[in-house]
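> sharing a model that was predicted from the sequence below.
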Amino acid sequence: MPVTRRTVLQVIPELDTGGAERTAVDVALALVAAGHRAIVASQGGRLVGELVAGGAEHVTLPLKRKAPLALWRNAQALRHLVRAEGVDLVHARSRAPAWSALRAARTQGVPFVTTYHGIYNQSNAAKALYNSVMARGDSVIANSRYTARLIAERHPFAQGRIAVIHRGSDLAALDPASVSAERRRDLASAWGLAGSERVILNLARLTHWKGQLVLVDALARLSLSSEAPAGWVAILAGDAQGREAYVAELEQRIAAAGLADRVRLVGHCADIGAALALADVAVVASIEPEAFGRAAVEAQAAGVPVVATNLGAVPETVLAPPDVAEDERTGWRVPASDAGALAAAIAEMLALAPDRREALAGRAHAHVSAHFSVEAMCAATLAVYDRLLAGR
């Protein structure tokens, strides 16, 4: 049957870096591939080029602003956009623009969808009210079962409208076979790698809750261990997004541990496939719960042994005892903020025999392929749109 062409507007503060931003682009491109029209409104960012090159459209609006007057103005701008462009459905991916988008969608009589991407701070009633917009969608998408339970607990009125759609990654692009030798060489050169190092990789924006300070403490223990393999280098790849005080704190911790020649802060990494192809171990050191945890999934897709802190959705993405048998393990899980446990897990992974590493990589790849592909995520999201738009 011919496709009924629909126009879907997604709103997000910016299109720079992060899981929500990546997901917005992936869904927009899937809409275009399915014969629909996709518009993303944001303040802009490094992903706009990819979005537009894929046939979607971008509208620049100051959607990162949170002041009440700014929210009202953005609501007016979005209402005009919905009416002028014939938007059939609005999908919000962050709280501030969601308040504006909710008003625009309701006044124009179009379905409103939200995706709960993060574990938002909810320390008081005002925060609870602010967060509640993400549970006010006609469909509320949770990016993990952990997130779905949190939404139901915090916002009981949303029960019955929550749909779990795990965040998806481009698994084919992460396959080491798809990463050229040239890409590997270019990134190794940019990171100052000679090629003989064992690479411990942390892919996360530089912010306190991502646990880089705990990782540095673990690496200090690793450097003093007689049981840990030698010749390792740690790469902390992530955008500081203006957190210069945190960067300075990290640099001081690294220097104090005597690790200045072994731990490198390399900034944002645009080529995740090449980064993982260079890695021997991937570390997710978050000290607060991850709503999903894309970095752990992508490491497994690339066949890189991963250790992640046992918080949030990690038990869904990384299988480990006691939840599964040892021969079903896909990675390691350790307590949050435990530098000793993290160091021990990294040492164990660096020492894996080739046959164990190969078997682990096979199980991990099968796990993420079955549950966390970008194709499955986009198909499930478009199915939510179809359900809400059916009969309109």
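That came through fine.

> contacts, neighbours, all on C-alpha from now
Noted.

> name the element V87 belongs to?
In the assignment (DSSP states H and E), V87 maps to no helix and no strand.

> dropping in the other structure now:
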Amino acid sequence: MALPPDFTLLQVVPELETGGAEQSALEIARAVVRAGGRALVASRGGRMVARLEADGGELVAMPAHSKNPLVMLGSAARLVELIRREKVSLVHARSRAPAFPALWAAHATRTPFVATYHGIYKAKTGLKRWYNAVMTRGDLVIANSDYTRAHVLAEHRLDPAKVVSIPRGVDLARFDPDRIAPERVAALGEAWGIAPDDARTKILLAGRLTRIKGHLTIIAAAAKLKAQGRDDFVLLFAGDDQGRTDYRQELVAAIETAGLQEAIRIVGHCDDMPAAFLLCDLAILPTTVPESFGRAAVEPQAMGRTVIAAAHGGTMETVVDGETGWLAPPSDADAWAAALAKAIDVGPEGRARMGSIAMARARRLYRVEAMCEATLKAYERVLEARA
């Protein structure tokens, strides 16, 4: 779609290391540039900056991650100056902490403000609910799934017209099995210690090393499979600990205590997720709290891989139980052991049949182009309302 002349978008995100909000920021920046506009991203920076700049986006380095009130006030002043100097057309916040200075700057400059609800934020106190509500104080709220939209409406009592659901998109050019050279898969297998003739079912849990991702549930489930005499699987935990060294050590200790050193490997951050999904036979998303969308359940399906996901949150929309994968109760090690056993026993042919259905559905419903087009239309709607 055509953007207004001289359109400049400013997105604010804490950092550009890894994650769904960060990936969406890059995808929208690229779409804006391709549509003839400018795309600025205010952030602390990180490993994804190179991709942003390669796509024509521009980093504005600042401590957008900080929750320190004085730092936030300083960031607001910098953003006011930036908005005026660069003639920013619209501000888009993707996280709560940077949303405060971004909202203040947008109000001070009378610039349209949009926020995306990327997660289900808990609020046990009025103060926390007020903190979360910063994402709803602009012109429009974008929810990354129907599940998230329902939560926002229930939590904040907003006019339904102010909240639009735009599901996360998958870059189908990047996550295309036909475009992945075998050398990439082989190199990743070597780096992770997976021999080419390893006949075990390879199961990938992709996500940062944090308790809510459900690693401990899977370790307990794997221990149950081992107790049944099974040694026909290997689990790969791919993700950063992001400084959570205590949790990483807890996982290592749990693996050693269960005697699962040969069955579970913590392989660290992965820069080539398409190759990772091809290397593995099955992807899992055992989150202990509901995912607002669950990109790690959709990307492997786009690659033709079956998925087991926790039966709550956005994954209830993206995984069709028994058709494109399986759903299992969160935090239930017995149920996860049974689901893993079922997925292993279906065999390569059974998983391939399900994977083909999963690929067709994911490519129909979750194209990144559709997400970008809907987001740019949301921008157009806000600009027209302001005009």
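Perfect, I can see it now. In this text the structure is predicted, and so the values were computed from the model without any measurement.

> just the helices in the stretch 101-250 of structure 2 please.
Under the criterion DSSP state H, counting those that start in this stretch, the stretch 101-250 of structure 2 contains helices at 126-132, 146-156, 182-191, 215-227, 245-257.

> so what's A362 of structure 2 closest to, chain neighbours aside?
A302 (5.3 Å; C-alpha to C-alpha, 6 or more residues apart in numbering).

> what separation is there between the one you found and L188 of structure 2?
For A302 of structure 2, the distance to L188 of structure 2 equals 20 Å [C-alpha to C-alpha, to the nearest Å].

> neighbour count: those two, which is higher?
Remark: of A302 of structure 2 and L188, A302 carries more neighbours, 29 against 18, as counted by other C-alpha atoms under 10 Å.

> pretty sure that one sits against A358.
Yes: counting by C-alpha atoms under 8 Å, A302 of structure 2 touches A358, with 6.8 Å between them.

> for A61 of structure 2, the count of nearby residues, please.
12.

> ditto for R37 of structure 1
The burial count for R37 of structure 1: 21, using other C-alpha under 10 Å.

> over to R95 of structure 1?
Counted with other C-alpha under 10 Å, R95 of structure 1 comes out at 25.

> same thing with A220 of structure 2?
A220 of structure 2, neighbours per other C-alpha under 10 Å, totals 20.

> which residue ranges form the strands in structure 2?
8-12, 38-43, 58-61, 90-93, 113-117, 140-143, 163-165, 201-206, 233-238, 264-268, 282-285, 306-310, 325-328 (DSSP state E).

> turn the ones you listed into CSV, columns for distance to D176 of structure 2.
Shown next, in CSV, are these (distance: least, C-alpha to C-alpha, whole Å):
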stretch, distance to D176 of structure 2
strand 8-12, 28
strand 38-43, 26
strand 58-61, 27
strand 90-93, 29
strand 113-117, 27
strand 140-143, 26
strand 163-165, 26
strand 201-206, 18
strand 233-238, 20
strand 264-268, 23
strand 282-285, 16
strand 306-310, 15
strand 325-328, 19
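
> hmm, back to that, report the separation between the residue nearest to A362 of structure 2 and I357 of structure 2.
In terms of C-alpha to C-alpha, A302 of structure 2 sits 10 Å off from I357 of structure 2.

> and for R174 of structure 2?
19 Å.

> and P112 of structure 2, what does it touch?
Contact analysis of P112 of structure 2 by C-alpha atoms under 8 Å, 6 or more residues apart in numbering lists 89-91, 106, 138-139, 382-383, 386.

> change it to 6 Å
By C-alpha atoms under 6 Å, 6 or more residues apart in numbering, the contact set of P112 of structure 2 is L90.

> ok, V263 of structure 1 touching A234?
Yes: V263 of structure 1 lies in contact with A234 (C-alpha atoms under 6 Å); the separation is 4.7 Å.
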